[in-house]
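> Have a look; sequence and predicted model below, questions after that.
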Amino acid sequence: MKKENVLQLISGLIAALFFYAAMSKLIDYDKSIGEMRNQIFPVAIAKVLTWMIPSIEITLVFLLLFRNTRKKALWASLFLLTAFTLYIAIVMTGVFGRIPCSCGGILKNMSYGTHLIFNLFFITLASLGLAVDNGWISYNRFVNLKNRKDLA
């Protein structure tokens, strides 16, 4: 598999996640705003976030699909996924005294621990995509091991 194909696969998986997440929020907007109002944020911020988060997710979907915007989109995806994951981790500590979040779609059936692992998987994908794209890791070292002469 070529480097570009690996980057397209990683970007496509992250884009699919964000597309699904955004659409599930926008299709059932009333439920989404109710869930957002259940968060720790003031109602005014919850209203803004109800539109802002899916808008960012949809924007990232498009940016991830094009080579010239992919690197910035991977960075933004990494940041957004990390923010979501930190929020889940904080919720899991019980610091808010209640569970303020219920996620929609396929995630609604996941425990917070499973959701945390799910997010960490996508954080790893985004990080791997950035590492390959930036040359921080050798693509050939991890993908073409059978072709390496130093293994003998």
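Arrived safely. Residues are numbered from 1 along each chain as shown.
> hey, let's count contacts and neighbours off CA atoms from now on
OK.
> For this protein, which segments are assigned as helices?
3-27, 29-37, 43-64, 67-93, 112-134, 139-143 (DSSP state H).
> TSV for these, including distance to residue 104 and mean neighbour count?
Listed next are the helices of the chain as TSV, based on distance: least, Cα to Cα, whole Å; neighbours: other Cα atoms under 10 Å:
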stretch	distance to residue 104	mean neighbour count
helix 3-27	7	18
helix 29-37	8	18
helix 43-64	13	18
helix 67-93	14	17
helix 112-134	12	17
helix 139-143	35	13
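> can you put these in a markdown table and add distance to residue 103?
Output for these, formatted as a markdown table (distance: least, Cα to Cα, whole Å):
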| stretch | distance to residue 103 |
| --- | --- |
| helix 3-27 | 9 |
| helix 29-37 | 8 |
| helix 43-64 | 13 |
| helix 67-93 | 11 |
| helix 112-134 | 9 |
| helix 139-143 | 35 |
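> then this one, side by side with the first:
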Amino acid sequence: MFKRQVLLECISALLILLFVYASLSKFLDFRTFYKEMDNQPLPNSWTPVLVWVIPCTEVAISVSLIFERTRLLGFYSSLIVMGLFTIYTGIVLAHFFPYVPCSCGGVIKRLTWTQHLFLNLFFVGISIVGVVIQTRKRFTQISVNSKNKNSFV
């Protein structure tokens, strides 16, 4: 049980670091991020919304992973967001778009698209592990609480 808790904390910390780093890099170089979002193969009319939704979602995921009560939501959210980023990276690698866009900041910008795919897959994987362990932990806590309630009756 202790090992699972340590693993959950490590997974949470890694995801928090990823999402805080990603959101900060977007906010700190907002003009560049905005221009790069305009360069995406999406309608440019989406840019004013996406430049706020994406980093704010990353911050919200980070915050949800801090607290035990919201951690499962954070793991699911991380899985969804990283899954979407991974699919997008795969589409880029499949040369689906006529050009190669990027709105990655900082160190991640230096990765090749293949390296980016593997990084994303790693974070998808640890998000899945987080969901599984956190769900089992919650189920175990509910079972224990249910048994304790019945023993007092």
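Okay, I see it. Being a predicted model, the structure only gives us computed values, none of them experimental.
> Contact partners for the residue most central in space within structure 2?
Centroid check for structure 2 by Cα atoms, centre = their mean gives residue 78 as the closest residue, at 3.1 Å. Counting by Cα atoms under 8 Å, 6 or more residues apart in numbering, residue 78 of structure 2 touches 15, 61, 124, 127.
> thinking the first one is in contact with residue 62, fair?
Yes - Residue 15 of structure 2 is within contact range of residue 62, at 7.1 Å (criterion: Cα atoms under 8 Å).
> Please report how far residue 65 of structure 1 lies from residue 29 of structure 1.
Distance from residue 65 of structure 1 to residue 29 of structure 1, counting by Cα to Cα, to the nearest Å: 26 Å.
> Kindly apply the preceding question to residue 42 of structure 1 instead.
Separation of residue 42 of structure 1 from residue 29 of structure 1 (Cα to Cα): 18 Å.
> Kindly report the same for residue 123 of structure 1.
27 Å.
> ditto for residue 87 of structure 1
For residue 87 of structure 1 relative to residue 29 of structure 1 (Cα to Cα), the value is 21 Å.
> I figured residue 60 of structure 1 hits residue 15, correct?
Yes - applying Cα under 8 Å as the test, residue 60 of structure 1 and residue 15 come out as touching, 7.0 Å apart.
> Show me what residue 12 of structure 1 aligns to in structure 2.
Aligned by TM-score structural alignment, residue 12 of structure 1 pairs with residue 13 of structure 2.
> Let me see the contact set for that match.
Listed by Cα under 8 Å, 6+ apart, the contact set of residue 13 of structure 2 is empty.
> what does residue 83 of structure 2 give?
Shown in contact with residue 83 of structure 2 (Cα under 8 Å, 6+ apart): 120-121, 124.
> Distance to residue 39 of structure 2 for the residues you listed - can I get that in a markdown table?
Shown next, in a markdown table, are those (distance: Cα to Cα, whole Å):
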| residue | distance to residue 39 of structure 2 |
| --- | --- |
| 120 | 21 |
| 121 | 24 |
| 124 | 26 |
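> quick one: which of those residues is nearest to residue 74 of structure 2?
Nearest to residue 74 of structure 2, judged by Cα to Cα, of the contacts of residue 83 of structure 2 is residue 124 at 12.6 Å.
> can I assume that closest one is in contact with residue 84?
No - using Cα under 8 Å, residue 124 of structure 2 is not in contact with residue 84, being 9.7 Å away.
> Please name the residues that touch residue 11 of structure 2.
126-127, 130.
> Still touching in structure 1? Go through these.
Of the contacts of residue 11 of structure 2, the ones still in contact in structure 1 (both residues aligned by TM-score structural alignment, their matches' Cα atoms under 8 Å) are 126-127, 130.
> Go ahead and confirm residue 11 of structure 1 touches residue 72.
No - between residue 11 of structure 1 and residue 72 there is no contact under Cα under 8 Å: 11.4 Å.
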